[in-house]
Structure formats: C-alpha cells, structure tokens
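# sequence unknown, structure follows:
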C-alpha cells in the first residue's frame, strides 16, 4: 500500500486524526498541460481544439510546502472555463503566467515548471500546513476558493482582489485542484459543507464565489429586493448560481437560455421569466463586424413583455462579445451591466449612446475576495444555495469533461473525482441533506 493509499483509506474510514502521522507522498497524479505542446493546435479555430489531446495525467513531484500554505489531499474537483482556456492555450499559454510568477520570489519559483497542474476547485482533507498557519490543521475537511494573493503591497488591503499580485490558483499558478494533492495558501481554505458529498462540495467554489461578488456584493452590482436581473446562460455554471442568488435575495430573474431543457432547469430552481434565445431566433450580429440594433430592440421588447414593462436593473454578463451590445441596450436607465468573463470573445462592441445618455454603468467583476468567498460558501453550508452538479467524471476522463464544457454540452457544473473512489461519499450531516435533496439534485442527469 502506497502512502497515498494510506491517506485515502484513512479519509474513507473517518480516521482523520491519523492524517498528521501519515507520510506525505513524494509524488501524486495530476492533470497537466505541457510547455512543449503550446503549438499543438496551431492553425485551428478555437471550437476545433480538443482538450483531450492536451490534458495529460502525469505523476508529478509533491511541491515543497512554504509558509502560510497547505497541502490538501484532493477528494474531488470540478471543471471551470479557465481549464478549457488552459487546455487550448488561449488567449495565451498559461506558462507565461507561471514564468512571471516564478520571478517574484524563490518560493514562487516552484511554480515555473515545464508542466502545469491545472484546476481551480477542490474538496478534500488538509495533509500538512506550513509555518504561520494557525486556523487549519491536518485532518480538517475543506474546500478551497481560487484567489491567490501576496498582500505585500497596500493595494489589496481594502479589497484583496485589487492586490497587485492577485492570481487565480490552478490557472495563473501551478499545483491546482485537478489532482490527488494540491498546494494552496491557507487563506484559500474554507470548511467543507457537511451535508454534501465530496464531488458536490467541490463544484460550487469558483462559480459560486464569482456569482456572489458579481451580483450580491457591494463590489459588484449590489443587488436589492425587487431588482429585475437579466441573467445570460441562466442554467450554466455561473448563471445557475446567479439565478439562485436573485431568487433568494428577493429579486426578479429573467433567465436567458438556449433550449427547452435548460429552461426547465431554471423552472426547477424557481424562476418564472425565461427567454429561450434559440427558439426566439435572436441574431445580434449581422456579420462578423456589424451588429443588428433591431435585434437588441426585439430582445428588449421581449424582456418588457415578461416583466410587465420593466427593463433590467442589472444585467449579469459573461458571454461577452456575442451579447454585450444587447446587454448595454437592454439595461434600464441608470442600470448596471456587470461582467466577469468573455466566453464568446473579449473584444466587446456596444452603442455608447445607450450607456452615456441613459447613465448606465459597466462594472468589471473578477472572482471574489476571501470574505465574499467565505459568505458564498456559508450559504452553501446552510443549504440556502445548492450545488449545480450535473455529471461527474474520473480523473482519467478530465479531457472529456473539459471538452464537454468547451462545447457547452453540459448543464451547471461538471465534477471530477480524485481520491474519492466513487460518488456519494463524504456526507457528515444526513439530516440537513434530507431537507434539501431536491435542490442538491436539481441538475443531476440534465
């Protein structure tokens, strides 16, 4: 039995107090991309790039543990769009991030390697903590958010997202969560929700925290009761949490989806106002270079038809190029467009007359600080927000999982098992779970 097997068995048998006495393995399996393959997809369109070709399962050395850090035995992880970007080497290969980080300090130099262990979500058990860590110990069951900060300068001390050395763990740093062991900063750790399985508790991290800041936080849209919130991709990884936050916060979500099946998922969550953009046939672009304002107007009229004549107070944006012109148009006078991503393209175009003459605001929102992530995880732990896990893959199937997300052939979040040998393990509070099974399973089989 290997050291990793011993750790796995101790966790599965509930002997968490034994973790501190077990040796840390010298190596582990992780999902990687390779620096010598950054030209693998040269000449191909983004849609034709296949993550199954670029994502590998490698045995990699366990990194040195530094001050303020923790090694975590990963029971489960999840796929985010940043793993898709990493796997297709867009918009730039992530090795550029690792090289830049590696120049920061001798400790950061560990991250500058010819391979990149990816993944920005995890649930698992703390194996070891570095010097100066007081709030966590070996054997603690945890999830991790993906904000990596240094906080040596003043800029991040009001909002850590503004730290000059802010990075996304597993995307702009190495040793990510799609692996059997991960290296995190201790201030990324949060308690694992006791009523969820390993795979369920791993799924919310990145997208739940991102949606919380973008929609609820004062750093984002600062949503209030009664706000009409237009949510693009409302059944997807981000949108499914935005829909839940809108409903929980007394707002009125208008859910934009692309199929009747996705519309039904939104109804399961409790949403009533739904636009199937495929059925309605919206084409916001006449060509690659010209948008169609008449389609913006038709879209805005549909929203007002659903809301009884009201325009959105908030537009929850993340598709980017394809939808941004329509989003700026659709927001009410004095309304807010808050954006956290650009999955359909980074170069946004919109008619600025609708922005400046109507006193609208565009807010950029990127992930979340520790406090926002903690609050978002607390809501999961209390059963007020639920994971949106639809399907789980093995570590060996990570390439296929990433391909599904790349092609939008998924609903909600896609999970990946690491040291957990099967689904359904890790539940500690069966009573709370029983109260929320419908919500927890809303996306299952979708």
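Yep, it's here. Treat the numbers as computed from the prediction; the structure is a model and nothing was measured.

# When you work out contacts or count neighbours from here on, use the C-alpha atoms and nothing else.
OK.

# Which stretches in the stretch 51-200 of the chain count as strands?
Applying DSSP state E, counting those that start in this stretch to the stretch 51-200 of the chain gives strands spanning 56-61, 69-79, 115-117, 122-129, 141-144, 147-148, 167-168, 181-185, 189-191.

# May I see the ones you listed organised as JSON lines, with distance to residue 246 and mean neighbour count added?
What follows is the strands of the stretch 51-200 of the chain, written out as JSON lines (distance: least, Cα to Cα, whole Å; neighbours: other Cα atoms under 10 Å):
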{"stretch": "strand 56-61", "distance to residue 246": "38", "mean neighbour count": "17"}
{"stretch": "strand 69-79", "distance to residue 246": "24", "mean neighbour count": "30"}
{"stretch": "strand 115-117", "distance to residue 246": "35", "mean neighbour count": "25"}
{"stretch": "strand 122-129", "distance to residue 246": "26", "mean neighbour count": "29"}
{"stretch": "strand 141-144", "distance to residue 246": "24", "mean neighbour count": "27"}
{"stretch": "strand 147-148", "distance to residue 246": "24", "mean neighbour count": "24"}
{"stretch": "strand 167-168", "distance to residue 246": "26", "mean neighbour count": "19"}
{"stretch": "strand 181-185", "distance to residue 246": "31", "mean neighbour count": "27"}
{"stretch": "strand 189-191", "distance to residue 246": "24", "mean neighbour count": "22"}
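
# need these in a markdown table with distance to residue 10, can you?
Output for those, formatted as a markdown table (distance: least, Cα to Cα, whole Å):
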| stretch | distance to residue 10 |
| --- | --- |
| strand 56-61 | 22 |
| strand 69-79 | 11 |
| strand 115-117 | 25 |
| strand 122-129 | 10 |
| strand 141-144 | 13 |
| strand 147-148 | 29 |
| strand 167-168 | 30 |
| strand 181-185 | 15 |
| strand 189-191 | 19 |
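
# quick one: which of these is nearest residue 442?
Across the strands of the stretch 51-200 of the chain, the minimum distance to residue 442, taken as Cα to Cα, is reached by strand 69-79, at 17.4 Å.

# my guess is residue 253 meets residue 243, correct?
Yes. Taking contacts as Cα atoms under 8 Å, residue 253 lies within contact range of residue 243: 6.3 Å.

# let's bring in a second model and compare:
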C-alpha cells in the first residue's frame, strides 16, 4: 500500500481538473425567490478548471472524497451574500492571493485524499501522505491570531471564503490544514467529520466555547444532523447528559443508537416559537422548558448548543439555566436572532459565539475520530456529478448526519488501512447508513 500511495504522490500534476463550481455571472439567478425555493442543482456546475499555482506553505491534494456542509448550500443559493465578494476581498491582500479571485468558485470545505505536491517551506507532509483537511485558512501575519488562530484578521473558511475547495478532484490547501487520515475509515467516512466535528468540538468542549464538563445537561438542537450528531457524541463521550431535539421518530432512534436517552421530537410536540413573522410566543418557550424539566427531573440545561438561529434562539435563551451558557454558531434558519434580554441579564446567562476551530482544536477532534471514540455519521454518498442533488438534500433537511461525495474514489468502501480496528467499531460507523 505504501508503494501505491507513493505512486499517487509521484504522479504528474495535471493542467486541469474537475471541480464543483458556482459562476459569478449567475449570482442573480434566484432573485425574488424565497430561500427554500432556491435549487442548488441549478447553480452548482461540474467544470474542468485550471490547477492553481502552488505557493509557499501550501499543498495540492488528490481528493478521494468530500462532503456537503451548509456553507456549500449558502454558496449555491448566493446567501447571505455572494461568495465572490469573499474571493475578491481575499484577492486584494497579495499577488499570490489574487489566484482566488476568479469568475468561478470551486466549493467544498471537507476532503480526504493523498498529498500530490507540497510548496516551499512544507516539512511535515510529503507526496503520498494520506490526509484529511480542516477548513481554517489563516495567514498568521497579524499578532491577533497567535493566541487563537480563529481571531486572526485574515482568517477564512477554505472552500467558502477561498477558492479551490474540496468538492473536486484536486484541492489547494495550506499545509497547516492537513491532519492524518484515520486508518480504519473509508475515504468518504474520513472526509465527512472535518468541518462539523471540529466546529462541534470548539463550540462544546473547548475552553474557547462552552467548556463542557461531566454531568452538564446539554440541549442539542438538530441532534441527529451534521453538526448536532457530533455534539451528541461529544456530550456522551465527555460524561455530559444530552437532551436531543429532533424532528421525527427516525431521527430520535438515531440519537438513541448513539446512546442518548433524553429525546424531544419537536414536531410531535408541535412547538411554534413564532406567532407570525415578527412576534415570538413565550408560552411556547415555557412549554419547552417544562418538557426539559420533565425529562431531567427538574433541571434546566447548563449548555444550549445553538445553530438553527432565528427560529430557536429566543427559546434557547429562555430555557438555559440560571448562569447557563448559550453557545452559538451558524444560523441555518436565519441570522437575525431575537430574544427577551430579561431572561439573559437577570439570570446571569452567557451567550458565547463560536466559529469553526483552530488547528489545535481540529487536531484533537480528528484524534478522537482516529482513536474510535467519535465516529463518522455518513448516511448517504453521491458521485461528484450529483453534488447539486446532495446539496439540495441538505438544503431541505432531507438527510441524516453527513452526506458524502466521491471525487477520485471510484466507489464507496475504499481506503481502509486498519481492518481490525474497523471491525471493532463497524456498527457505530454504520449507524447512520440507510436511515
């Protein structure tokens, strides 16, 4: 196998490759439509594009598999802004960054693959190495990032705020995005945790986030989804008590399979936190709080793991315990949050913002996957040419866990190096499959 990987690393880099793109001349194609009616299948293209110049501290990776994240959905429907604004802004920072400012954007913020080439100054990785990539692209020329790289003034999300992302046959990354591929996983399984696993780790476990401890009660919205499924695993793995909010009996069963016992099916309970477009219903917050206390024996959540945003944020602030923490990233249901500040200020609660993860946090999150303590949540895998349909599934919440995409890998199931370890964890690895 080492000879095979060396041969991949020794291949000539092609002049072009296939990548999933959006086009700058189509940013107005969904003008006037509601978000829910915008179809990624119309905006995501599979194009033959030029391989970018390899710069210092960078690597070209042959991408075996990738995955869909909500940032690819946002990119595909040009919300909240066109990502071409990000590329243009990045392109102004240096002559080398100008490579990213193109009339097309190769998207995708996950990958598992093999290093093809490394640029000057790269010492820890070589052609032939099997890797996964986290999605933090950072310049580190500012002092702001040297305590926490997520605070760097030139911090960006690769494949969303930069070009040459992972939904492609070749990707351009910084060498400090690379991490070892877990040996017991297939390409598509190894590609899927990246963004969501690292995000959930910082948001819930890290001292930069909620700093979860043993015994904490953690309310997790969308607990069987791409982000929530990792939050649920981290809570269970860390001795906390997750309360998993889901939207169907099938999703509830997935949470039980992960080991969670306290489940709220929000559709079965019929929660309607908004009376209309402008007004929330505090009685529904109270009803949710009562349900939580019923499940916990009278306790409120120490931590609320927030990512839906507008739809749920008022309820999240209300139900957190006195002195509790609401930790938020993303806003898949809307960015303009509203809540009653009396329940925050008078009860000494905290709102903590969290955005992806730094390299150390990402490395630790990936290490837990490699040790078989946290598991991938792939439910379905698409071919590269069907990425638009995969993104539509995520856009419409018609998926469970993570949706994988095969890039250079010709079929599912390839890339496993440690079959013995895989056999020990196979049921957990496959628990989202076919749901």
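Sure thing, it's come through. Only a predicted model underlies this, so the values are computations on that prediction, with no experimental measurement involved.

# Overlay them and tell me the TM-score.
Between these two chains, after superposing, the TM-score reads 0.99 (TM-score structural alignment, normalised by the length of structure 2); 435 aligned residues with a Cα RMSD of 0.8 Å.

# Residue 314 of structure 2 contacts residue 341, doesn't it?
No. If you go by Cα under 8 Å, residue 314 of structure 2 and residue 341 don't touch, sitting 9.3 Å apart.

# Tell me which of those two has more neighbours.
Legend: neighbour count by other Cα atoms under 10 Å for residue 314 of structure 2 and residue 341, higher for residue 314 (22 against 13).

# can you pull the contacts of that one?
280, 285, 337, 338, 339, 340 (Cα atoms under 8 Å, 6 or more residues apart in numbering).

# how about the residues you listed, which pair is most distant?
Across those (Cα to Cα), the longest gap, 14.9 Å, separates 285 and 337.

# quick one, which of these two is more surrounded?
Taking other Cα under 10 Å, residue 285 of structure 2 and residue 337 do not tie; residue 285 has more neighbours (21 against 14).

# Looking for the alignment partner of the more buried one in structure 1.
Structural alignment places residue 285 of structure 2 opposite residue 296 in structure 1 (criterion: TM-score structural alignment).

# swap in residue 341 of structure 2?
Taking TM-score structural alignment for the superposition, residue 341 of structure 2 sits opposite residue 352 in structure 1.

# measure its match to residue 330 of structure 1 for me?
According to Cα to Cα, to the nearest Å, residue 352 of structure 1 stands 13 Å off from residue 330 of structure 1.

# before we move on, what about residue 168 of structure 1?
Counting by Cα to Cα, the gap from residue 168 of structure 1 to residue 330 of structure 1 is 31 Å.

# cool, and residue 159 of structure 1?
For residue 159 of structure 1 relative to residue 330 of structure 1 (Cα to Cα), the value is 30 Å.

# and the closest residue to residue 318 of structure 1 other than its chain neighbours, how many residues sit next to it?
Of all residues not flanking residue 318 of structure 1 in the chain, residue 341 sits nearest, at 4.5 Å (Cα to Cα, 6 or more residues apart in numbering). By other Cα under 10 Å, 18 other residues sit near residue 341 of structure 1.

# Which helix or strand contains residue 402 of structure 1?
Using DSSP states H and E, residue 402 of structure 1 falls within helix 398-406.

# Which residue range of structure 2 does that helix align onto?
With TM-score structural alignment as the criterion, helix 398-406 of structure 1 aligns to 387-395.

# starting at the chain centroid, how far to that stretch?
15 Å (Cα atoms, centre = their mean, to the nearest Å).

# Ok, stretch 20-27 of structure 2 next?
22 Å.

# what range in structure 1 matches it?
Mapped onto structure 1 using TM-score structural alignment, stretch 20-27 of structure 2 spans residues 31-38.

# Mind listing what's buried along the matching stretch?
31, 32, 33, 34, 35, 38 (16 or more other Cα atoms under 10 Å).

# So what touches that stretch?
54-58, 86-87, 89, 93, 95, 114-118, 178-179, 395, 398.

# residue contacts, residue 150 of structure 1?
Counting by Cα under 8 Å, 6+ apart, residue 150 of structure 1 has contacts 163, 165, 166.

# okay but the residue nearest to residue 318 of structure 1 is in contact with residue 316, surely?
No. Assessed by Cα under 8 Å, residue 341 of structure 1 is found out of contact with residue 316, at 10.3 Å.

# which residues in the stretch 151-300 of structure 2 form helices?
187-191, 194-200, 228-237, 249-258, 266-269, 282-296 (DSSP state H, counting those that start in this stretch).

# equivalent range in structure 1 for the next helix or strand after the longest one?
It stands for helix 282-296 of structure 2. Where DSSP H and E defines the elements, the next helix or strand beyond helix 282-296 of structure 2 is strand 303-306. Mapping strand 303-306 of structure 2 onto structure 1 (TM-score structural alignment) gives residues 314-317.

# Neighbour count: residue 159 and residue 330 of structure 1, which is higher?
The residue with more neighbours, out of residue 159 of structure 1 and residue 330, is residue 330; 26 against 13, by other Cα under 10 Å.

# Contact partners for the residue opposite that one in structure 2 once aligned?
With TM-score structural alignment as the criterion, residue 330 of structure 1 lines up with residue 319 in structure 2. With contact set as Cα under 8 Å, 6+ apart, residue 319 of structure 2 has these partners: 285, 286, 288, 289, 300, 301.

# coming back round to it: contacting residues around the match of helix 398-406 of structure 1?
20, 36, 39-45, 68-70, 72-73, 382, 399, 403, 405.

# What lines up with residue 183 of structure 1 in structure 2?
Match for residue 183 of structure 1 (TM-score structural alignment): residue 172.

# How much space separates the residue lying closest to that match once chain neighbours are set aside from residue 333 of structure 2?
Of all residues not flanking residue 172 of structure 2 in the chain, residue 60 sits nearest, at 4.8 Å (Cα to Cα, 6+ apart). The spacing between residue 60 of structure 2 and residue 333 of structure 2, counted by Cα to Cα, is 35 Å.

# who's in contact with residue 235 of structure 1?
Residue 235 of structure 1 neighbours (Cα under 8 Å, 6+ apart): 257, 262, 263, 265, 266, 411, 412.

# how many other residues sit next to the fourth one?
Residue 265 of structure 1 is flanked by 21 other residues according to other Cα under 10 Å.
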